[in-house]
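K.L.:
after the sequence you'll find the predicted model.
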Amino acid sequence: MSQKPEGRPPESIEQAILDLLAQQGPGRTISPMDVARALGSDHPDDWGPLMQPVRRTAVKLMKEGKLLITRKGRPVDPDDFRGVYRLSLPA
C-alpha cells in the first residue's frame, strides 16, 4: 500500500507528472489517473486518494508554464475547470 496522499511530498507528485509527460513525448497527453497510478498502484484504494493532490499539482505547474491542462483538446482556465482533463507539455 502506498503512502497517504497527505504524507506524499508535492515534489514527488510534480516529478511523476513531468517524468510521465517526458516519456510520452511532444504532442502527447497523459491522464491524471496515469500519474496517480504511477504513485500508488492499480488498486483504487491507492490511486483514488491521489487524484486531488495530482490536480492541485497540475494547476500549480500550469500556472508556472510547465504544462497544459486540456479538456476536449483545449486549454482550460486552471482556476476554473471541471470534468475529465488531460495533461501535456507546452508546445
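P.N.:
Looks like it came in fine.
K.L.:
going forward, measure contacts and count neighbours with C-alpha atoms only.
P.N.:
Noted.
K.L.:
the helices in the chain, which residues?
P.N.:
Under the criterion DSSP state H, helices of the chain are mapped to 10-24, 32-39, 44-47, 51-63.
K.L.:
next, name the residue at the spatial heart of this protein.
P.N.:
Central residue of the chain (Cα atoms, centre = their mean): residue 32, 4.1 Å from the mean position.
K.L.:
of all the helices of the chain, which one is nearest residue 82?
P.N.:
Closest to residue 82 of those, according to Cα to Cα: helix 51-63, at 10.9 Å.
K.L.:
how far out from the middle of the chain is the closest one?
P.N.:
Put simply, helix 51-63 sits 6 Å off its chain's centre (Cα atoms, centre = their mean, to the nearest Å).
K.L.:
take the one below as the second:
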Amino acid sequence: MSDPIETAIFEKLAKADPKSVGGKSIEPSDVAKELQPEQWQRMLPKVKAVALGLMRQGKLTITKKGKAVDPNSFKGVIRLRLPTEAETAAALAALPPVVEDDDDFA
C-alpha cells in the first residue's frame, strides 16, 4: 500500500523534473495544497515528515537556498527535489548497517 503523501510528492516532482536529473525542485506547500486544498496548513507538517523520511532513505533531497540540508538539523523554508547519485550514495552510507542473525531456531 502506497502512502498518498509520498505518491503526491513524486508525482509533483515528475512534472517539475521529467528527466529525473535532480535539478528542479518543488515546495512542500504545493503538495499539501494538492492533498488538502482547504486545510493545507494542517497537512504541511505531515508532508515535511514524509519528505524527511524519504531523504534519509536516499530517495529525496531537501534543500534550502539551493543546497542540500542536514536531515537532522534544518528549519525554515525548504524545497524538495530528486537526489543526485552522490546524494543518494551519501544517504545510503549514513544508514545503520543491517545485521543478519545466523541463529537457527530449528
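P.N.:
Ah, there it is. This structure is a prediction, so every number in the text was calculated from the model and none was measured.
K.L.:
that older thread, the residue nearest to the centre of the first structure corresponds to which position in the second structure?
P.N.:
Aligned counterpart of residue 32 of the first structure in the second structure: residue 28 (TM-score structural alignment).
K.L.:
just residue 59 of the first structure next, same as before
P.N.:
That one, residue 59 of the first structure, aligns with residue 52 by TM-score structural alignment.
K.L.:
and that match, how many neighbours does it have?
P.N.:
19 (other Cα atoms under 10 Å).
K.L.:
tell me how far the nearest residue to it once chain neighbours are set aside lies from residue 24 of the second structure.
P.N.:
Using Cα to Cα, 6 or more residues apart in numbering and skipping residues adjacent in sequence, the residue nearest residue 52 of the second structure is residue 71, 6.6 Å away. Distance of residue 71 of the second structure to residue 24 of the second structure, given as Cα to Cα, to the nearest Å: 19 Å.
K.L.:
same check on residue 3 of the second structure?
P.N.:
Per Cα to Cα, residue 3 of the second structure is found 23 Å from residue 24 of the second structure.
K.L.:
which one's more surrounded, these two?
P.N.:
Legend: neighbour count by other Cα under 10 Å for residue 3 of the second structure and residue 24, higher for residue 24 (18 against 8).
K.L.:
now for that one: which residues touch it?
P.N.:
Counting by Cα atoms under 8 Å, 6 or more residues apart in numbering, residue 24 of the second structure makes contact with 13, 16, 17, 81, 82.
K.L.:
who's in contact with residue 30 of the first structure?
P.N.:
By Cα under 8 Å, 6+ apart, the contact list for residue 30 of the first structure reads 20, 21, 24, 86, 87, 88.
K.L.:
wait, the residue nearest to the centre of the first structure touches residue 84, no?
P.N.:
No - taking Cα atoms under 8 Å as the definition, residue 32 of the first structure is not a contact partner of residue 84, at 9.1 Å.
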